[in-house]
Structures are given as structure tokens and as C-alpha cells.
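> got a sequence here, can you build the structure:
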Amino acid sequence: MRLDLLLVRLRFAKSRSVAQHWIEEAHMRCNGERVTRADLPVATGDVLTLPIGYTVRVIAIESLPARRGPAAEARSHYRELDRNA
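From the prediction side, this is the model:
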């Protein structure tokens, strides 16, 4: 699954265009590597580092969502590894 689509389905971004812009800023990491391409394939087991506001969220993908569902459903697809304030 594409990274931009995953961010939308996990409810980190409101739309794919917002996700693509966020990825192109190059502050995001996937498995420790800086990400600059929205079409980067993401799989189960990958670790994403996401700068959100003034915090950094590190999540591990446990399963790939089939749709953009409610927030509780979206949270069931990833596990929070660390949260820095």
C-alpha cells in the first residue's frame, strides 16, 4: 500500500493531497530512512516516524486497513511505540 494512502486510512491526514504534501516535506521516516516519495510501498511490520505538530509519533504497522473507517478502527491497525512531548 502507498504511504500517502496509508496515512489517510489511518486518519493521520485528511486527504491524499495533504498526505503527499506532508511526505514531500521530508520530515517523515520509514524504518529509519527519510521518506520523500508518496508512492513508497508500506507493509505490515514497518515502523513510521511521524512529526505531528510539536510531537513525534513512532508507530509500527500491524495490519493494512482496507478503508478509512472510524478512529477506533484506524487505531487497531497500528501500535504506538514511543511518544515524545
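> C-alpha from now on. contacts and neighbour counts both.
Fine.
> show me what contacts the closest residue to T49 other than its chain neighbours?
Distance criterion CA to CA, 6 or more residues apart in numbering; nearest residue to T49, sequence neighbours excluded, is V58 at 4.5 Å. Residues near V58 by CA atoms under 8 Å, 6 or more residues apart in numbering: V47, L48, T49, L50, E80, L81, D82, R83.
> would you do the same for the sequence below? I want to compare the two.
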Amino acid sequence: MAPENRQRIDKWLFFSRAVKSRSLAAKLVTAGRVRINRDKAAQASDLVKPGDVLTITLDRTIHVWKVVGTGTRRGPAEEARRLYEDLSPPPVPKEEAVASAIAPLREAGSGRPTKKERRQTDRLFGKD
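You can find the predicted model right below:
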């Protein structure tokens, strides 16, 4: 049996409210979306202890959590937040995210040729 200060990763993810069920936590781990101290968690039975740093990929976001303690039950959110310390980088402000998502403008004629321009090039080289 594992010592008291260690806990299965799927149980810990469930108790910390990272996922809604232990089966979803197990699927998350086996899909390779959880790292324990930079190493991929191979199985749902891998153990975590206080001091471990978890990198969890959930819905296009990356959470970096330091394990502070192990849980005994899935309690309220306040109790779950005491199980970890959030080390995630702050989210990008919306203004910067939108600005980087817009394609840069380019001058007319600097892109791919139009169909009309391709026909003119074909005529020029005699490829009718």
C-alpha cells in the first residue's frame, strides 16, 4: 500500500476538481495530458506527493499546479484549492490575443497570382 502522503494521480485530479470524475481523470492521464515533474504520467495509478509539480492540459489551456497536499474526499471548491498552488502563467490580455489573431495586411499583387494573371503568364510562355 502507498504511504499516506502519496496519492494516485487520478484520485488527486478528481479531489482537486480538475475533472468531474475519476474515469475522466484516468482518460486524461492515459491520453498523455498530465505531466508529473516534467515526466509524462503513464498510468492513472502513478503517485503524486506534496512538492510535485503537475502540468495539466485542459481545453486549450495549460495549468501548472504544485501539489500542496493530498485529499481525503471531493469536497467544496475552497477545500479543493487547498490541495494545490497555482503556478500557471497569467492569461494573455484579450486585446493582445485578438491583435495577434488578425492576419496582417499585405500589398495588392504581393500574394498568389489570380486566374487572370496565370492565363497571361501561360500565354507569355506559350502554354495554351
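> ok but the residue nearest to T49 of the first structure is inside a helix, no?
No - using DSSP: H, G, I helix; E, B strand; the rest coil, the assignment for V58 of the first structure is strand, not a helix.
> that one pairs with which position in the second structure?
Counting by TM-score structural alignment, V58 of the first structure lines up with V64 in the second structure.
> do you know how far its match is from E117 of the second structure?
52 Å (CA to CA, to the nearest Å).
> ok so, going back, narrow the contacts of V58 of the first structure to those that are buried.
Buried members of these, scored by 16 or more other CA atoms under 10 Å, are V47, L48, T49, L50.
> trace the first one over to the second structure, please.
Aligned counterpart of V47 of the first structure in the second structure: V53 (TM-score structural alignment).
> how close does that match get to L87 of the second structure?
Going from V53 of the second structure to L87 of the second structure by CA to CA gives 9 Å.
> overlap in contacts of those two?
Common neighbours of V53 of the second structure and L87, using CA under 8 Å, 6+ apart, are V64, W65, K66.
> just the buried ones among the contacts of V58 of the first structure now: which is nearest A26 of the first structure?
Ranked by distance to A26 of the first structure (CA to CA), those are led by L50 at 10.4 Å.
> which SSE is the closest one in?
strand 47-52 (DSSP states H and E).
> tell me which stretches of the first structure form helices.
In the first structure, the helices defined using DSSP state H lie at 3-9, 16-24, 71-75.
> export the ones you listed to CSV and tack on distance to T36 of the first structure and mean neighbour count?
Listed next are these as CSV, based on distance: least, CA to CA, whole Å; neighbours: other CA atoms under 10 Å:
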stretch, distance to T36 of the first structure, mean neighbour count
helix 3-9, 10, 23
helix 16-24, 5, 17
helix 71-75, 24, 14
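> switch those over to a markdown table; also include distance to P65 of the first structure.
Converted to a markdown table, the helices of the first structure look like this (distance: least, CA to CA, whole Å):
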| stretch | distance to P65 of the first structure |
| --- | --- |
| helix 3-9 | 7 |
| helix 16-24 | 15 |
| helix 71-75 | 7 |
